[in-house]
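S.K.: after the sequence you'll find the predicted model.
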Amino acid sequence: MTQEQRAAARSMISKGDLGRTPDQQRDDFNVLFADLPLGDDVTLSPRTLGGVPALDVQVEGADGDAVILYLHGGGYVIGSARTGANLAAPLSRRTGLPAVSLDYRLAPENPFPAAVDDALAAYKDLLGSGRQIVIAGDSAGGGLALATMLAARRDGLPLPAAAAIFSPWTDLTLSGASLNDRGDFDPLFSREHIAAYAEHYLAGHDPRDELTSPLLADLTGLPPLLIQVGSAEVLLDDSLQLAVRAAEQEVDVSLDVVAGAPHVYQLMVGVMDEADEALDRAARFLALQVAGGGVA
């Protein structure tokens, strides 16, 4: 990443004011991300999965036997299937696999476990298709990807072939030292921003629940994981500690850390070389795991 790219990337984002309502945050987020061009080769089609609204992300030529279930970020409070399509589409294009981006319910109107229930219902529906599944997600969607797999394991369901998660939020107890140490370096979030999202989502629920904080779960038996994160993040430790715990519990795990990159830097395709390179690596990882047959 050149200094010019680094400056351009950081200039695109800034810390939002604390105290804004969820509706205000959603409006601001949609202005930035709900209308980003996806490419002339992409068609979005509404559908439902397990009763949950979703978007089929149809990229010309992507017709593999497996499917990508994409879970968008936004602190469980903002974001949508459409904002998730910004990363589902390039993953689909690079893997040749069709993708679906889920519109799971958001807090504070629908706190935990609504998002997990929706993601699990969608996953069960996809299982019925007989196709292999890979899961991908960013930020809260990365944590939700892990929670979905943990819930599937709990229910005795087949697990996906793999998961690729970008800057995942995995610890709602907010124990990571980076929440304090990286606050001045992170152009997007402070500890206070993350704490506000956690309060909305938890609504008094125990943050140590493995489905809210997958970092604290027994990860044994989960499929191969790819974790990508930037160093300019208050959530850096959520990824670093997850990689360590996964390795200790005999889960195949790969960790990519990009120096100076902000939260979910993969969204900056065309601005940061590392964003394109990260998605290339994620696509190779997912395609390789699909070819290998995944986890039973």
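M.R.: Cool, got the structure.
S.K.: going forward, measure contacts and count neighbours with C-alpha atoms only.
M.R.: Fine.
S.K.: where along the stretch 1-150 of the chain do the strands fall?
M.R.: 42-49, 52-59, 67-71, 99-102, 133-138 (DSSP state E, counting those that start in this stretch).
S.K.: can you list the ones you listed in JSON lines and add distance to residue 253 and mean neighbour count?
M.R.: JSON lines is the format used below for these (distance: least, Cα to Cα, whole Å; neighbours: other Cα atoms under 10 Å):
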{"stretch": "strand 42-49", "distance to residue 253": "28", "mean neighbour count": "15"}
{"stretch": "strand 52-59", "distance to residue 253": "27", "mean neighbour count": "22"}
{"stretch": "strand 67-71", "distance to residue 253": "19", "mean neighbour count": "29"}
{"stretch": "strand 99-102", "distance to residue 253": "23", "mean neighbour count": "30"}
{"stretch": "strand 133-138", "distance to residue 253": "14", "mean neighbour count": "28"}
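S.K.: distance to residue 251 added to those, as a markdown table?
M.R.: As requested, the strands of the stretch 1-150 of the chain are arranged in a markdown table below (distance: least, Cα to Cα, whole Å):
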| stretch | distance to residue 251 |
| --- | --- |
| strand 42-49 | 28 |
| strand 52-59 | 29 |
| strand 67-71 | 20 |
| strand 99-102 | 25 |
| strand 133-138 | 16 |
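S.K.: next, the one to line up against it:
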Amino acid sequence: MSREQRAALDARLRQPQPEAPGSLEAMRAGFRAMMAEMIVPSGIRTRTVDELGSRPALLVEPASSDRRTGTILYFHGGSFVVGSPETALSLTGNLVVRTGFRAYSLDYRLAPEHPFPAAIEDAVSAYRALLNDGVAPSTIAFAGDSAGGGLTTTTCLAAREAGLPMPAAIVAFSPGLDVTRTGESMDAKEGIDPFFTRESLERTSALYLAGQDPRHPLLSPAVLADLTAFPPTLLQVGTNEVLLDDSTRLAARARAAGVDVVLDVTADVPHVFQAYAGVLDEADQALDRAALFLTQHVQWASE
């Protein structure tokens, strides 16, 4: 563990920023610029798939011909308002390199143009498309970060309701799992979290909710969802996050429902710290643990 790296990253994230962009397109451009600074690993190849269910996706594969048959269905972060498969490429690329699996990173619809439950509908449609193509659920894992980390859980809930089989595993990086914002960390980590405040989260949540009651299992699964028969789940989160208790409370619900769950908490790191692989030792180590979890739970064979 490197205290120096963690301190340097925290200081960098706390540097004075330009005034928050007002327009939606400025928000999206700013997020693209921030994520473009992340290191994308070598050893991958990418191409766009025009239709995975109802939406396009970015297919990320190992560059070598020696790959495993597992499939990661990945959901990018961005508060359901910003982001794309390209902004998450450092994360999907690192999972692909470390597991040998392919990943489909879904370009799900964004709010406010397409509010709740559009993203969940797109995710279920993509999962159904993989199943219809003959991909066995035992070879599929859901993974995602931030809002996309929350989608790993809500997509499982919606898929179960639709009568679809569960995937083999879930991996969620700093997931957003409670739009009611009732976790103690929302206030306890105020000022410690370099990215989010209650106010900033409520602004973007309002765009996604579009007037819907946040007390809904598909919006706040950490406090409302029935997780019975869920697949093995890995939740990775940092102690500096206002969203910390989203993960701790979902882990408790999962344990109570008899789910195999690993709550992996790293000290003094920010939201989706795994994106800083190559800069922060803890990011690389967390990705190694996530890859091990996936290879332990996803059925695979070398091609």
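M.R.: Alright, I've got the coordinates. Everything numeric in this text was worked out from a predicted model, so none of it was measured.
S.K.: of the strands of the stretch 1-150 of the first structure, which approaches residue 276 of the first structure most closely?
M.R.: strand 133-138 (15.4 Å; Cα to Cα).
S.K.: which residues does the closest one contact?
M.R.: 66-73, 126-127, 142-145, 160-168, 264, 286, 290 (Cα atoms under 8 Å, 6 or more residues apart in numbering).
S.K.: what about those residues, which are in helices?
M.R.: 126, 127, 142, 143, 144, 145, 286, 290 (DSSP state H).
S.K.: what's residue 219 of the second structure aligned with over in the first structure?
M.R.: Under the alignment (TM-score structural alignment), residue 219 of the second structure maps onto residue 212 of the first structure.
S.K.: same check, this time on residue 262 of the second structure
M.R.: Under the alignment (TM-score structural alignment), residue 262 of the second structure pairs with residue 254 in the first structure.
S.K.: what of residue 148 of the second structure?
M.R.: Using TM-score structural alignment, residue 148 of the second structure pairs with residue 141 in the first structure.
S.K.: ditto for residue 205 of the second structure
M.R.: Aligned counterpart of residue 205 of the second structure in the first structure: residue 198 (TM-score structural alignment).
S.K.: are we agreed that the match of residue 219 of the second structure is in a helix?
M.R.: No: using DSSP: H, G, I helix; E, B strand; the rest coil, the secondary structure at residue 212 of the first structure is coil, not a helix.
S.K.: contact partners for it?
M.R.: 112, 143, 147, 170, 171, 172, 202.
S.K.: mapped onto the second structure, which of the residues you listed hold?
M.R.: For those, the subset whose aligned partners also touch in the second structure (both residues aligned by TM-score structural alignment, their matches' Cα atoms under 8 Å) is 147, 170, 171, 172.
S.K.: in JSON lines, list those along with secondary structure and neighbour count.
M.R.: JSON lines is the format used below for these (DSSP: H, G, I helix; E, B strand; the rest coil; neighbours: other Cα atoms under 10 Å):
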{"residue": "147", "secondary structure": "helix", "neighbour count": "25"}
{"residue": "170", "secondary structure": "coil", "neighbour count": "30"}
{"residue": "171", "secondary structure": "coil", "neighbour count": "26"}
{"residue": "172", "secondary structure": "coil", "neighbour count": "27"}
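S.K.: turn those residues into a markdown table, columns for distance to residue 178 of the first structure.
M.R.: A markdown table is the format used below for these (distance: Cα to Cα, whole Å):
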| residue | distance to residue 178 of the first structure |
| --- | --- |
| 147 | 22 |
| 170 | 13 |
| 171 | 12 |
| 172 | 13 |
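S.K.: what number of residues lie near the residue lying closest to residue 21 of the second structure once chain neighbours are set aside?
M.R.: Leaving aside its sequence neighbours, residue 21 of the second structure sits nearest to residue 27 (Cα to Cα, 6 or more residues apart in numbering; 5.6 Å). Residues lying near residue 27 of the second structure (other Cα atoms under 10 Å) number 16.
S.K.: equivalent analysis for the one 4 residues further on, please.
M.R.: Neighbour count of residue 31 of the second structure, defined by other Cα under 10 Å: 16.
S.K.: cool, and residue 133 of the second structure?
M.R.: Residue 133 of the second structure - counted by other Cα under 10 Å - has 9 other residues nearby.
S.K.: before we move on, back to that, and the kept ones among the contacts of residue 212 of the first structure, which is closest to residue 248 of the first structure?
M.R.: Proximity of those to residue 248 of the first structure (Cα to Cα) peaks at residue 170, which lies at 16.6 Å.
S.K.: can you show me the helices along the second structure?
M.R.: 3-13, 24-35, 89-99, 118-132, 147-161, 185-188, 198-209, 221-224, 244-256, 281-297.
S.K.: read off where stretch 121-128 of the second structure ends up in the first structure.
M.R.: Using TM-score structural alignment, stretch 121-128 of the second structure pairs with 117-124 in the first structure.
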